[in-house]
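>>> just a sequence and a predicted model for now, questions to come.
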Amino acid sequence: AVTAGVNPVALNLGIRKAARMLADEVESLATPISSIEDLRNVATIASGSVEMGRIIATAFDKVGETGSTVVEESQTLVDEVEFTEGLTIDRGFVSPYLVKDQERQIAEMSNPRVLCTDAKIDNVNELIPLLEQMVKSKEPLLIIAEDVTGEALSALVVNKMRGVLDVVAIKAPGFGDRRKEYLQDIAIATGSTMVAEEVGITLDSVTMDMLGTADRVVVAKELTTIVTDGKQEDAVAQRIAQIRRGAETAETQFDKDKADERVAALGGGIARIKVGAATETELKDKKLRYEDALNSVKSAQEMGIVPGGGACLAYLQKASEEKILAAMDSEDEKQGAMIILRSLSAPVKQIANNAGIEGAVVLAKVQNKNEFGWGWDAGKMVYGDLMKAGVIDPAKVTINALENSASVAGLVLTTECLVTEIPVVKTERMVQDDFRLKMKRRGNVM
């Protein structure tokens, strides 16, 4: 078109306008995720594996929308899912003498009271009023503080070893201002009053009604898990909403990631997908497929789902053409819009060609039906309702594909050049040298 005298700037503008209008159409046609089956279908399509789809759906179903799902490598041959309930704190006990189970090095408490403070506790006199109340109540006590040292720690250890008081102390997670945020999260989740001098509450003035509660607490050497009793659900929901609002205005990706971690900890725990494989190559491949599928599921939760297999775009090619062309301000812009409209048939044709079927024939049949959601299922080699068949794509992925392709096309049009890597064609000798180097790194010198 450019060589025929069309203005490349107007052509680019037409492409971008059409892409934006199509993205809006996709968003309006998207269906919200309504069941775990929808999640499983999205994950299965994205990963290319029914088993991976099942594992991801299980993980998301367990932790819910506020939980977090991560992918980790394991040394086994099979894929597994591990769930961590409640608040997980990457801090352990301040002294091994506070642990009853010396063999396992784990302290477990049922229905403990929880003290949250940003103070560094080293003076036992500050703790005596609270400890006397705890001895009378005979309830376990979890202390979360900046640190517990000196005579205060000695007093806790002595009382623990004598059986006078069941107490465990841990350091607060995080550093600086972030530590205060984490402490406030824990205080809200357990129903504790935050003990801090800046709010006018000192340790020696703490009463029983300022302590929080939990269903169960497990403290290990480097990790603490607090399973809350569910009494603070409304307060936790408000806190999660507050954290998410803060994440939207966060300046760095690090701050956003930390906000996501806090939401996951408060909301529903963490699911860890442990990926196993027989070889390192297989392990890396499976991990990437899991991560890709996880991102697809998150996108589907965010913006909903549309029919897969290219059917959504094929439908929009005919349904939106007249509306999109009418919105263009010039003939050159219409030329740009037609470029992106013609490209919408490519996914259906390519999927069919990959399956050994004539793409143009499949496209014609899908578009002649002119029914949203109706398309060709390449897995079963049949036509039908793709939504019912579980052949679905996240709407966000489809929108991103439209916008990103339009952006790249416009860049090429207006710059007239591309910077790419020159592909390296490896000789047999180069392949052998790479293999020897890999074996040497593993310790198997050849």
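Right, received. Where do you want to start? Numbers count the residues shown, from 1 in each chain.
>>> contacts and neighbour counts: CA atoms only from here.
Will do.
>>> quick one, longest helix in this structure?
For the chain, the longest helix by residue count, based on DSSP state H, is helix 280-303.
>>> packing partners for the helix or strand where residue 59 lies?
Assigned by DSSP states H and E, residue 59 belongs to helix 50-63. Applying 3 or more Cα pairs under 8 Å, 6 or more residues apart in numbering; DSSP states H and E, one finds that helix 50-63 makes contact with helix 36-47, strand 68-73, strand 80-84, strand 270-275, helix 280-303.
>>> run through who's touching the fourth one.
Contacts of strand 270-275 from elsewhere in the structure, counted by Cα atoms under 8 Å, 6 or more residues apart in numbering, are 55-56, 59-60, 62-63, 67-74, 76, 78-85, 264, 283, 286-287.
>>> how about 6 Å then?
Applying Cα atoms under 6 Å, 6 or more residues apart in numbering, the contact partners of strand 270-275 are 59, 67-74, 79-84.
>>> now, of those residues, which are buried?
Buried by 16 or more other Cα atoms under 10 Å: 59, 67-69, 71, 73, 79, 81, 84, out of those.
>>> next, the one to line up against it:
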Amino acid sequence: MNLKQAGSGAEVDERLAALLTNANAVRAITAAVEGTIGPKGLDTMLVDRFGEVIITNDGVTILDKMDVNHPAAKMLINIAKAQQAEVGDGTTTATIMAGGLVAEGVNQVLRGVPVARVIEGVRYGVARAIEEIKRRGRKVTDLNDPVLRNIAMIAGREHADIADLVVAAARLIGAEKLCEPNFKLSDIITAEEGAENEVFMGVIVDKERMNKEMPEELTDVKVLVIDDALEPEEIGDEALSTESGFKRYIELQDEFKRNVRKIVELGVRLVLVDRGVHDDADEILTDAGVMVIQRVPAKDLRRAAEHTGARMMKRTGLKKDLADIEKYLGYAERVYEDEKLEHVRILGGQGKPMATILVGAATEEVVGERERIAKDAASSVQAAIKGGYVPGGGACEIAIARAVEKAREEIKGMAAYGVDCVTNALKRPLAQIVENAGFNPLEKVEEVIAAQAAKGSDSLGIDCDTGEVADMLERGVVDPVPVKLHAIKAAGEVAVAILRIDTIIKKKEEGAAAGKTAASSDAAGMPDF
């Protein structure tokens, strides 16, 4: 090799340094979750510096809890979080496909394909893939369709008890509510150690009554929700040191007691408070047989208000006339404390119908994982009701890959190599699923491609027990359309973003941090950049 050639090679290596560094970071993140996908996927143990352990195969949990510093790796993790926030499932699939797109894109660039052409092809291929998924979706027209339980089973990692709970809740709530943009079925799930699996109309407040002298159970209950502290207005220490200030303090204390007695006069039996409750209020309300729950979590406070039809008020609202305060009250048929589970249930509210899914767990260690599993199942069931479903197990992705491969002929020039990236990335989920099941991924992917082409079916995949080609729809292996759509879209977006990065430059520090950095740099003899 002459000097000119050597210099040229060095320039190429330097030009691709950022791309290769980012690709390696993405590969490391993908490797962390790919072993969890599919029915034979295994768990990951996450351990912190205090020895706390989480055992899970939930992709977004693994990614969220990983100690990651590389910016490209963080981009991939953020895509997984966005997938979770949008549809609640499919994070592992999105991560694997994004990793596949980046890896394939780098391979094409190393072959000499310009990055701009690769990106052009990737965008075209992803757009075609999205069109194909929408075209192949099957609608859910009946909440009693057995396909919903199949979806819950797949997303719920074969936990039949959780799948049954989720489907029962979906039927209880109804399709109209499930299709509302701001309603998330996963939000009504709570898991508790020692609880029995249960679905009921009502809400749980994850707190106990303020003291044991208050009633444990109530019926025909007027409810007051205070989004504030139930305490007198405060006076500064300087004001208290004056005679007028102390007089004002006494007046506020008396006014506060009068306002609390209004609650009793209105016949309120349950008071939910966002923050603390003053001792005077505690005494007055306990003597009147009112159940008070203080420091209620914001989510529980909101759900309780919606279910009972109560309007949240501030403590200053108690200064109003009785007739005005009455307008803020809600109603529930029954309220009681479950002492074993240390929470309060509010049932039969006159506001919005609210269902709760209570998932039981045998030990404290599995509570979090059982809740994550139930939330995945609930999110998938709701997504299928909203947007339909397609064959799962990687079968649909193979069918789409075949369609994208045919569309490659429609694009001219070197952008076709970018389309190849999408085709190969779409094969990754099935390849990883069968590899986790102990089979040769190359062999099984080709078997599925050939079988789908021969039979004209998009539902043929691999039975992970036998390794034989099987119809995923007949086996009940299905995935929601919105999960697939968002996974492919998210994978395409992060892959393009990473492929577009040509240079990595460390930002200068600003403010006080900059002075410390400069001082340490001078001390170490580091050059400025």
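Cool, got the structure. As the structure is a prediction and not an experimental result, all values here were calculated from the model.
>>> superposed, what's their TM-score?
Once superposed, chain against chain, the TM-score is 0.61 (TM-score structural alignment, normalised by the length of structure 1); 348 aligned residues with a Cα RMSD of 4.4 Å.
>>> determine which of the helices and strands packed on helix 50-63 of structure 1 approaches residue 206 of structure 1 most closely.
Closest approach to residue 206 of structure 1 among these is made by strand 80-84 (31.2 Å; Cα to Cα).
>>> other SSEs contacting the closest one?
strand 270-275 (3 or more Cα pairs under 6 Å, 6 or more residues apart in numbering; DSSP states H and E).
>>> quick one: the strand it packs on to chain centroid distance?
For strand 270-275 of structure 1, the separation from the chain centroid amounts to 12 Å (computed by Cα atoms, centre = their mean, to the nearest Å).
>>> return the set of buried residues in that strand.
270-275.
>>> again, but for stretch 113-132 of structure 2
Using 16+ other Cα under 10 Å as the test for burial, stretch 113-132 of structure 2 gives 113, 115-126, 128-130, 132.
>>> still on that earlier bit, closest to residue 137 of structure 1 out of the buried ones among the contacts of strand 270-275 of structure 1?
Nearest to residue 137 of structure 1 out of those is residue 84 (Cα to Cα; 30.2 Å).
>>> next one: residue 338 of structure 1 from residue 405 of structure 1, what distance?
Using Cα to Cα, to the nearest Å, residue 338 of structure 1 is found at 14 Å from residue 405 of structure 1.
>>> and the two? Which one has more around it.
Neighbours per residue (other Cα atoms under 10 Å) separate residue 338 of structure 1 from residue 405, with residue 338 holding more: 19 against 15.
>>> quick one: that one from residue 323 of structure 1, how far?
12 Å.
>>> re earlier: what's the helix holding residue 59 of structure 1 in contact with?
Contacts for helix 50-63 of structure 1 (Cα under 6 Å, 6+ apart): 39-40, 43-44, 268-269, 271.
>>> can you give me the end-to-end distance of stretch 337-356 of structure 1?
Its start and end residues considered, stretch 337-356 of structure 1 measures 31 Å (Cα to Cα).
>>> then stretch 468-485 of structure 2?
Distance between the two ends of stretch 468-485 of structure 2: 27 Å, counting by Cα to Cα.
>>> so which bits of it are buried?
Buried residues in stretch 468-485 of structure 2 (16+ other Cα under 10 Å): 469-473, 476-485.
>>> just stretch 267-281 of structure 2 next, same as before
Neighbour count says stretch 267-281 of structure 2 has 268-275, 277, 280-281 buried, by 16+ other Cα under 10 Å.
>>> just those residues now: which is nearest residue 293 of structure 2?
Using Cα to Cα, those come closest to residue 293 of structure 2 at residue 272, 5.0 Å.
>>> mind checking what secondary structure the equivalent of that closest one over in structure 1 has?
Residue pairing (TM-score structural alignment): residue 272 of structure 2 is matched to residue 144 of structure 1. State at residue 144 of structure 1, reduced to three classes by DSSP: H, G, I helix; E, B strand; the rest coil: strand.
>>> hmm, back to that, from the buried residues of stretch 267-281 of structure 2, which is closest to residue 321 of structure 2?
Looking across the buried residues of stretch 267-281 of structure 2 and measuring by Cα to Cα, the closest to residue 321 of structure 2 is residue 268, at 14.9 Å.
>>> correct me if wrong: that closest one contacts residue 222.
Yes: here residue 268 of structure 2 lies in contact with residue 222, judged by Cα atoms under 6 Å, at a distance of 4.7 Å.
>>> structure 2: strands as residue ranges?
Taking DSSP state E as the criterion, structure 2 contains strands spanning 44-47, 53-56, 189-193, 198-205, 217-226, 268-273, 291-293, 330-338, 343-349, 355-361, 389-391, 460-462, 469-471, 478-480.
>>> mind putting those into a markdown table with distance to residue 427 of structure 2?
Shown next, in a markdown table, are the strands of structure 2 (distance: least, Cα to Cα, whole Å):
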| stretch | distance to residue 427 of structure 2 |
| --- | --- |
| strand 44-47 | 24 |
| strand 53-56 | 25 |
| strand 189-193 | 34 |
| strand 198-205 | 39 |
| strand 217-226 | 53 |
| strand 268-273 | 53 |
| strand 291-293 | 53 |
| strand 330-338 | 50 |
| strand 343-349 | 47 |
| strand 355-361 | 35 |
| strand 389-391 | 14 |
| strand 460-462 | 11 |
| strand 469-471 | 15 |
| strand 478-480 | 16 |
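>>> quick one, which of these is nearest to residue 94 of structure 2?
strand 478-480 (13.4 Å).
>>> average offset between that closest one and structure 1?
Its aligned residues in structure 1 lie a mean 2.5 Å from strand 478-480 of structure 2 after superposition (mean Cα distance after the TM-score superposition for structure 1).
>>> ok now that strand, how far from the chain's centre?
For strand 478-480 of structure 2, the distance to the chain centre is 17 Å (Cα atoms, centre = their mean).
>>> what does it correspond to over in structure 1?
Mapped onto structure 1 using TM-score structural alignment, strand 478-480 of structure 2 covers residues 392-394.
>>> what residues sit buried inside stretch 155-173 of structure 2?
155-159, 162-170, 172-173.
>>> tell me the one of those nearest residue 455 of structure 2?
Closest to residue 455 of structure 2 out of those is residue 155 (27.8 Å), distances taken as Cα to Cα.
>>> quick one, what contacts the match of residue 272 of structure 2?
Counting by Cα under 6 Å, 6+ apart, residue 144 of structure 1 touches 116, 169-172.
>>> make it 7 Å
115-117, 169-172 (Cα atoms under 7 Å, 6 or more residues apart in numbering).
>>> for residue 10 of structure 1, same thing?
Contacts of residue 10 of structure 1 (Cα under 7 Å, 6+ apart): 332-333.
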